[in-house]
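can't give you the sequence, but here's the structure:
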């Protein structure tokens, strides 16, 4: 018998919450199979099987709080048990056959009959995956009232996320009050915030209340950068195996600007100003679990191809919930690109303890005055939010102007001008 423990959390993470079990007690698993997910304030961690065997006992249930290295399950290597290919696996059922009726079965010793139930009876909850039970607890929706898309009509996690109610359903919350009508109109669903989203919310609220945040704006002509990308994108992708995007040049331009204005690359620690001699730039990513900011390390030593490759790698991990703690901690500056969602202008919120954040926005064609003539150019608004306790207005404006100059004339980066 072996113990399955929670991962060792770093000092900055006090505890975590078990958000999902992908196996049940007695289930046979293979080495490195995903057993459970633990959500911390910063990232979701996966617990995998140490060997082939059976999960004999689940000690910590969904929504339980666990600390570093806590025992969460017991495991027996080499043993065999029930199989389960996924959270929604179930014994094969012929949907054309009627459900087995409830029967009374005479005990072999002539004693009192015992009640046998089918899947429609009191044992329904035993056939539901942990994810389904968790969704039911959060929403107050009874899985028995939901149309299932799994084998034999079994309700799956995705069914609970967007429930289609049975025609005769009358879903009620734990208090007995109806929470949804069978017509599907004017429905409501109450879901508890995840630890990650709650942490992000608290940090953003603190940033607005505890800093002297101010935002300055500028606009940049994207035509030179777009022309360069059109000219070299095929060669770039062929040589480096990654597409040439706009973010890599903005990262490199921000890195150069940070070198010229060290206070923008600094952070506040109490009454102390910490000037960083390195450039770790976070790139904000919106994922299904909430906003995360994976960090590019030492961007001054990265090529544009390196930046594009790393952004692609970290972005994929963010969407899959696979980011490690070391990939989202730290950072001396942040870039947020609301333009991918069509945002024309916004005031990004600081990511403490950083003292500045750059906001990119949508590229729109606008009439611009150029040498006394009106030209239609692809323009982007840039926004720099900064902590005025640390950064003076002059530095903030010049920092943003530097990024504008470098983006409008990319050759300056190559020539180190």
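Cool, the structure landed. Just so you know, these numbers come straight off a predicted model, no measurement behind them.

For the rest of this, base every contact and every neighbour count on C-alpha atoms.
Noted.

in what helix or strand does the residue lying closest to residue 216 once chain neighbours are set aside lie?
Leaving aside its sequence neighbours, residue 216 sits nearest to residue 384 (CA to CA, 6 or more residues apart in numbering; 5.4 Å). Element membership of residue 384 [criterion: DSSP states H and E] is strand 373-387.

quick one, strands of the stretch 201-350 of the chain?
213-221, 267-269, 272-274, 281-283, 285-287, 290-292, 295-296, 333-337 (DSSP state E, counting those that start in this stretch).

second one coming, line it up with the first:
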């Protein structure tokens, strides 16, 4: 590709994933970043996009738990078309890549989800793979997952859950509901494994981590609570420097005081997740989840009984909440939304930073409101501006 094909995006602040640089620009060629330069170093005659005054440019957000968006639920429609709608709905909130997430369902639905992701992966760089949240979960920590669909794993599940070609497969399970060695088999097959919807005790959690479990799905929610004589999975997650744990920062799922404590005490790697449902990027109204009516009340997705059913949360709001509710510096909140999930998925040498050789997945936003101005995925700017 010729020198003339290079494009330059200049901003008052460029956050490269570690450091905020003032009056800089990102140079991209094709789908990759070539360099980060000072504004005054931009060559004369270069193809330059000057972002509005005050706007930051940062790595695109990576969301590993997306049930739906744009009024589409992945469980209802595990198809490439549905994934496209979900991706488009979340992109307006700065999410440049995600894992479509299928909650506990039948084997047939899981196979359909895997095939849909495999079909779309070569054409959609914003899709990184698939997240299976269930069905190997605890009957005591179901949340809104259907009890009649939860089950123990069978031998064929290891092959079925293996990553699609070129993609990632994340499996959320309750280790106490699976046989010894099952986590290790999934890891050997190339899966990322996370604990979630689980009543595992501390010893069971540590045993699963010894087999290769490294993730914790929406830490604190739908798992055995932390107790003085049974620390359970929460303590195991927070004390391990190898652990990655998703946090839903909406002010509803977990009290901000608990999240602040976890961020101060935890040795591992927190990640922002949305656990988003169809209202995100859609009409904001209720929906039906596997036969149950879900209501949206004051930004909360709840059943008739008041049980939380995923979230009406987008990543830009999650980042903003980290600053306003958790007192985090904006730079750290951005790491939780980009570099940390990229590292968890094994993509940290390709995504989550704005440095030479990385894919040009970027989001531009107002640092006060977190209003998204523009996004780029693999060097391509969104046709829609918000």
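Everything's here; your move. If you're wondering where the values come from, they're calculated on a predicted model, not measured in any experiment.

Got a TM-score for the two of them?
Once superposed, the chains reach a TM-score of 0.22 (TM-score structural alignment, normalised by the length of structure 2), with 152 aligned residues with a CA RMSD of 7.3 Å.

Please settle this for me: is residue 132 of structure 2 part of a strand?
Yes: per DSSP: H, G, I helix; E, B strand; the rest coil, residue 132 of structure 2 lies within a strand segment.

From residue 99 of structure 2, how far out is it?
Computed with CA to CA, to the nearest Å, the distance linking residue 132 of structure 2 and residue 99 of structure 2 is 9 Å.

Neighbours of the nearest residue to residue 369 of structure 1 once chain neighbours are set aside, how many?
Leaving aside its chain neighbours, residue 369 of structure 1 sits nearest to residue 375 (6.3 Å; criterion: CA to CA, 6+ apart). By the criterion of other CA atoms under 10 Å, residue 375 of structure 1 has 13 neighbours.

Is residue 375 of structure 1 in contact with residue 368, as I believe?
Yes: if you go by CA atoms under 8 Å, residue 375 of structure 1 and residue 368 touch, sitting 5.3 Å apart.

still on that earlier bit, who's in contact with the residue nearest to residue 216 of structure 1?
215-217, 347-348, 356-359, 396, 400 (CA atoms under 8 Å, 6 or more residues apart in numbering).

a markdown table please, covering these and showing neighbour count.
Shown next, in a markdown table, are those (neighbours: other CA atoms under 10 Å):
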| residue | neighbour count |
| --- | --- |
| 215 | 21 |
| 216 | 15 |
| 217 | 18 |
| 347 | 17 |
| 348 | 23 |
| 356 | 30 |
| 357 | 28 |
| 358 | 26 |
| 359 | 23 |
| 396 | 24 |
| 400 | 20 |
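
I'd like those residues as TSV, with distance to residue 282 of structure 1 appended.
Below are those laid out as TSV (distance: CA to CA, whole Å):
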residue	distance to residue 282 of structure 1
215	19
216	20
217	20
347	17
348	14
356	11
357	9
358	10
359	12
396	19
400	17
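
Mind checking which of those are in helices?
396, 400 (DSSP state H).

Just the closest of the contacts of residue 384 of structure 1 to residue 199 of structure 1, please.
Of all the contacts of residue 384 of structure 1, residue 199 of structure 1 sits closest to residue 348, with 17.3 Å by CA to CA.

could you pull out the helices for the stretch 201-350 of structure 1?
223-240, 247-260, 304-320 (DSSP state H, counting those that start in this stretch).

Just say which of those helices is most tucked in.
helix 247-260 (a mean of 21; mean count of other CA atoms under 10 Å).

and that helix, what does it pack onto?
Applying 3 or more CA pairs under 8 Å, 6 or more residues apart in numbering; DSSP states H and E, one finds that helix 247-260 of structure 1 contacts helix 304-320, helix 393-408.
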